[in-house]
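*Asks:* next comes the sequence, and after it the predicted model I'd like to discuss.
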Amino acid sequence: MLQLQKIRENKEAYIEALAKRNIEGGKLLDDALQLDEKRRATQTELDATLAKSNTLSKEIGMLFKSGRTAEANAIKATTAELKETSKNLGDQLNLVSNELQELLYQIPNIPHNSVPKGNTDEDNEEIFREGEIPELQQGALPHWELAKKYDIIDFELGVKVTGAGFPIYKGKGARLQRALISYFLDKNTEAGYTEIQVPHLVNEASGYGTGQLPDKEGQMYHIGEDNLYLIPTAEVPVTNILRGEILNASNFPIKYTGYTPCFRREAGSYGAHVRGLNRLHQFDKVEIVRVEHPDNSYHALDEMVEHVKNILRELKLPYRILRLCGGDLGFTSALTYDFEVFSTAQDRWLEISSVSNFETYQANRLKLRFKDADGKRHLAHTLNGSALALPRVLAGILENYQTENGIAIPEVLVPYCGFEVID
């Protein structure tokens, strides 16, 4: 959530930056500032009314003590009016404050200066590419055919048990899935991230804290009776651990990693591009989250990018990195890098990680602050990334490592799997 003071100080720059998102920001920001002025004026009037009421109440007490009952009763009529006025002003303040809050929830984060202009994913900027795309044998198969051939993932059985988008992993497929989770967690903890296990359900406050609500409400599974949400990513519960906290600058950096299943309705997702593991309603992901001093957050973002690079190098998968354009940038993000693995059998790139800096946007919603050496309080910066999302990594391994004699296992995963080939 944007800070009102920053909007006042940088309105024209913010309007220009929001244009990168193809958003006409002038009216949104003006409306927010006008509501804030109304809120401040109402608060001032309420404070003055309460102060006057308190002064008169003290005067009434003194008059009664001195036996001037008639004068005291006359002033009591005035205090009754002031109390009614205070109540009305309090109601007005709540209404305008809620209206302002709802409006601020609708304004996305300001893109970083390096974010390119653009409307769709076709306008994203490729900034890095590494790894050789393998030459597959004649008749190479996409991963959903390989899964069926080697009986390692059953999509039809998942439909029977739950529905489309809920695959069941079997045998060596389940072991490879578990191996990837352990490998990712080990790589993250070796890099200084503290592993934590978090709930897979969150409350409404957590959804608002990291920005999934109200922006992505329709994409989340909601349990109405308890007003809880199945998590779309571990980012939500992990980041919300620090909601409302006041840290010391010496606490930075704070680095967490966690494995969770993720649940997304993916409403409106159809077509060949979502076949197999390409897009699911339930999938596994290992997440990294950082909370940083504002002066260090972009250095931290670069470190996270290098960390994901190293994992993909060890897996020996061909990949590229994209800097997302304004039109494809997530609602809460200031800058996002997407990692994509090349699927040779599908002849297309598959997104397997997003690494983002949210600057103060989430922290302002979370009321996540820190004290500097002088004791002044500031909003922290939050960052997160996938390290990594499993379905498309698994798809890339199955397709790029297929041979005439089976599917080879990346060397780095063999100690985790306990086997070298799926045959």
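*Replies:* Thanks, I have the structure now.
*Asks:* going forward, measure contacts and count neighbours with C-alpha atoms only.
*Replies:* Will do.
*Asks:* what about residue 345, how many residues nearby?
*Replies:* Applying other C-alpha atoms under 10 Å, we find 20 other residues in the vicinity of residue 345.
*Asks:* which one is it nearest to, not counting chain neighbours?
*Replies:* Nearest residue to residue 345, sequence neighbours excluded (C-alpha to C-alpha, 6 or more residues apart in numbering): residue 142, at 5.0 Å.
*Asks:* surely that neighbour meets residue 346?
*Replies:* Yes - between residue 142 and residue 346 a contact is recorded at 6.0 Å, counting by C-alpha atoms under 8 Å.
*Asks:* who's more crowded, those two?
*Replies:* Under the criterion of other C-alpha under 10 Å, the comparison of residue 142 against residue 346 puts residue 142 first, with 21 against 16.
*Asks:* overlap of the contact sets of residue 142 and residue 346?
*Replies:* Among the neighbours of residue 142, none is also in contact with residue 346 (C-alpha atoms under 8 Å, 6 or more residues apart in numbering).
*Asks:* show me the contacts for the residue nearest to residue 345.
*Replies:* Residues near residue 142 by C-alpha under 8 Å, 6+ apart: 345-346, 399.
*Asks:* which helix or strand contains residue 341?
*Replies:* strand 335-343 (DSSP states H and E).
*Asks:* got the contact list for that strand?
*Replies:* With contact meaning C-alpha under 8 Å, 6+ apart, strand 335-343 is reached by 111-112, 114-115, 133, 305, 317-324, 329-330, 348-358, 392-393, 395-396, 399-400.
*Asks:* before we go on, here's another structure to hold up against the first:
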Amino acid sequence: MLTLRQIQENKAEVIERLRIKNFDATALVDEIIALDQRRKAQQAEADGLQAEMNALSRAIGQLFKEGKAEEANAAKEKTGGMKEQIKVLTTGLEETEQALQQLLVQLPNLPHASVPAGKGAEDNEEVRSGGDLPQLKEALPHWELARKYDLIDFELGVKLTGAGFPVYKGKGARLQRALINFFLDEATKVGYEEVLPPLLVNEDSGFGTGQLPDKEGQMYHVGVDNLYLIPTAEVPVTNIYRDVILNAAQLPIRNCAYSACFRREAGSYGKDVRGLNRLHQFDKVEIVQVAHPDASYKVLDTMVAHVQSLVEKLGLPWRILRLCGGDMSFTSALTFDFEVYSAAQERWLEVSSVSNFESFQANRLKLRFKEEGEKKTQLAHTLNGSALALPRIMAALLENNQSEAGIKVPEVLVPFCGFDMIS
């Protein structure tokens, strides 16, 4: 969430930068500023009346001491009326503050200066790439390979739950577990502390990282308990630091977490969503950092480098895209997407997004820090990234490593799964 100071002191810049996200903030910003002026006026009136009443209350005692009972009683009657006025003013002030909050949460985060203009994925910029595209004859897509080698049962998932909930079996399940353990071990090697978070969160957690109210319709809601199934481990892990004041010396804080993820928005038609390409439930390892504002973009670079190392170690052809304004999330200031190449589908598959949210989430979370010896607090910066999301990684591994003899398992995964070939 943008701060009122950002909006008031940089009105024109806020409006202009949000145009990069194809968001016209002109009317909303004007309404926010007007509402804040009303809030300040209401607050000043209430404070003035309260001060007047306090002074009058002190005078009443003195009037009684001086034997001026009639004047004292008149003053008491006046304070009674003032209490009612203050009550009305306070109620109006609370309503204004609530209305102001509802407007503030409608503004997306400001994009970083390096974010290119654009309307969609076709306008994203390729930053760099690596790996050789596999040259395969008559390559089978992963859903056919999964059936051939009895690795994943999509039909059974439909029976048990519905489309988008596959069942991993045998070597498919073991390979899935191997990927999770490999990703977690690689994260801990470079200093991330592992946590195992809940799969359900409350409204405050959903609001803190920006999923609510922006993406409420895309999350699975447990109505009786008013809880939400997490769309990513980012939500519970980042919320560990909600309402926390850190010392600057603690930064950066680095966490990694494995979790199942749940998303209602998955499509159900066409090749782009077939097999593992888009699911309602999937596994992912997430990396999260809380950083000092002066260092957050250096931290972002290290996170991007870490994800790059993972796809390289898996031997997958990869590329990194800088997302344009029209393809960015509501909360992000700068996002890099990782894609790996699918030989059988002959297209690139997104497997990770790595983002800097600057202070946008921290403002919602009230996540602050203090410099040594300072009393004043500052908003921290939050960052996260998929390291990695498993479905499309699994799809690319199966498709790119197939041969007449079977499917070769990447060397780095063999110690985790116990086999080097699926046949």
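*Replies:* Yep, that arrived. This structure is a prediction, so every number in the text was calculated from the model and none was measured.
*Asks:* TM-score for the pair, please.
*Replies:* The pair, once superposed, lands on a TM-score of 0.98 when counted by TM-score structural alignment, normalised by the length of the first structure; 422 aligned residues with a C-alpha RMSD of 1.0 Å.
*Asks:* related to what we said a few turns ago, shared with the second structure, which of the contacts of residue 142 of the first structure?
*Replies:* Shared contacts between this structure and the second structure among the contacts of residue 142 of the first structure (both residues aligned by TM-score structural alignment, their matches' C-alpha atoms under 8 Å) comprise 345-346, 399.
*Asks:* hmm, back to that, just the buried members of the contacts of strand 335-343 of the first structure?
*Replies:* Burial by neighbour count, 16 or more other C-alpha atoms under 10 Å: within the contacts of strand 335-343 of the first structure this picks out 111-112, 115, 305, 317-324, 329-330, 349-358, 392-393, 395-396, 399-400.
*Asks:* ranges for the helices of the first structure?
*Replies:* Listed in chain order, the helices of the first structure (DSSP state H) span 4-19, 25-65, 69-105, 143-149, 155-161, 172-190, 204-210, 235-240, 297-315, 361-366, 390-400, 414-417.
*Asks:* of these, which is nearest residue 384 of the first structure?
*Replies:* In terms of C-alpha to C-alpha, the element of those nearest to residue 384 of the first structure is helix 235-240, at 6.7 Å.
*Asks:* check which helices and strands the closest one sits against.
*Replies:* helix 204-210, strand 282-292 (3 or more C-alpha pairs under 8 Å, 6 or more residues apart in numbering; DSSP states H and E).
*Asks:* kindly recompute the last result at 10 Å.
*Replies:* Packed against helix 235-240 of the first structure, as judged by 3 or more C-alpha pairs under 10 Å, 6 or more residues apart in numbering; DSSP states H and E, are the following elements: strand 201-203, helix 204-210, strand 254-263, strand 282-292, helix 361-366, strand 381-389.
*Asks:* so for residue 243 of the first structure, which of the ones you listed sits nearest?
*Replies:* Put simply, out of those the one that sits nearest residue 243 of the first structure is helix 361-366, at 4.8 Å, with distance taken as C-alpha to C-alpha.
*Asks:* just give me the mean distance for that closest one relative to the second structure.
*Replies:* Following the fit onto the second structure, the mean deviation recorded for helix 361-366 of the first structure is 0.4 Å by mean C-alpha distance after the TM-score superposition for the first structure.
*Asks:* who touches that helix?
*Replies:* For helix 361-366 of the first structure, the surrounding residues in contact (C-alpha atoms under 10 Å, 6 or more residues apart in numbering) are 1-3, 104-105, 108-110, 205-206, 208-211, 239-245, 291, 331-334, 360, 368-369, 378-383.
*Asks:* with residue 357 of the first structure as the reference, measure out to residue 300 of the first structure.
*Replies:* Separation of residue 300 of the first structure from residue 357 of the first structure (C-alpha to C-alpha, to the nearest Å) stands at 9 Å.
*Asks:* before we move on, what about residue 320 of the first structure?
*Replies:* Applying C-alpha to C-alpha to residue 320 of the first structure and residue 357 of the first structure gives a distance of 19 Å.
*Asks:* just residue 180 of the first structure next, same as before
*Replies:* Here residue 180 of the first structure is placed at a distance of 25 Å from residue 357 of the first structure (C-alpha to C-alpha).
*Asks:* please apply the same query to residue 23 of the first structure.
*Replies:* 20 Å.
*Asks:* again, but for residue 145 of the first structure
*Replies:* Taking C-alpha to C-alpha as the measure, residue 145 of the first structure falls 37 Å from residue 357 of the first structure.
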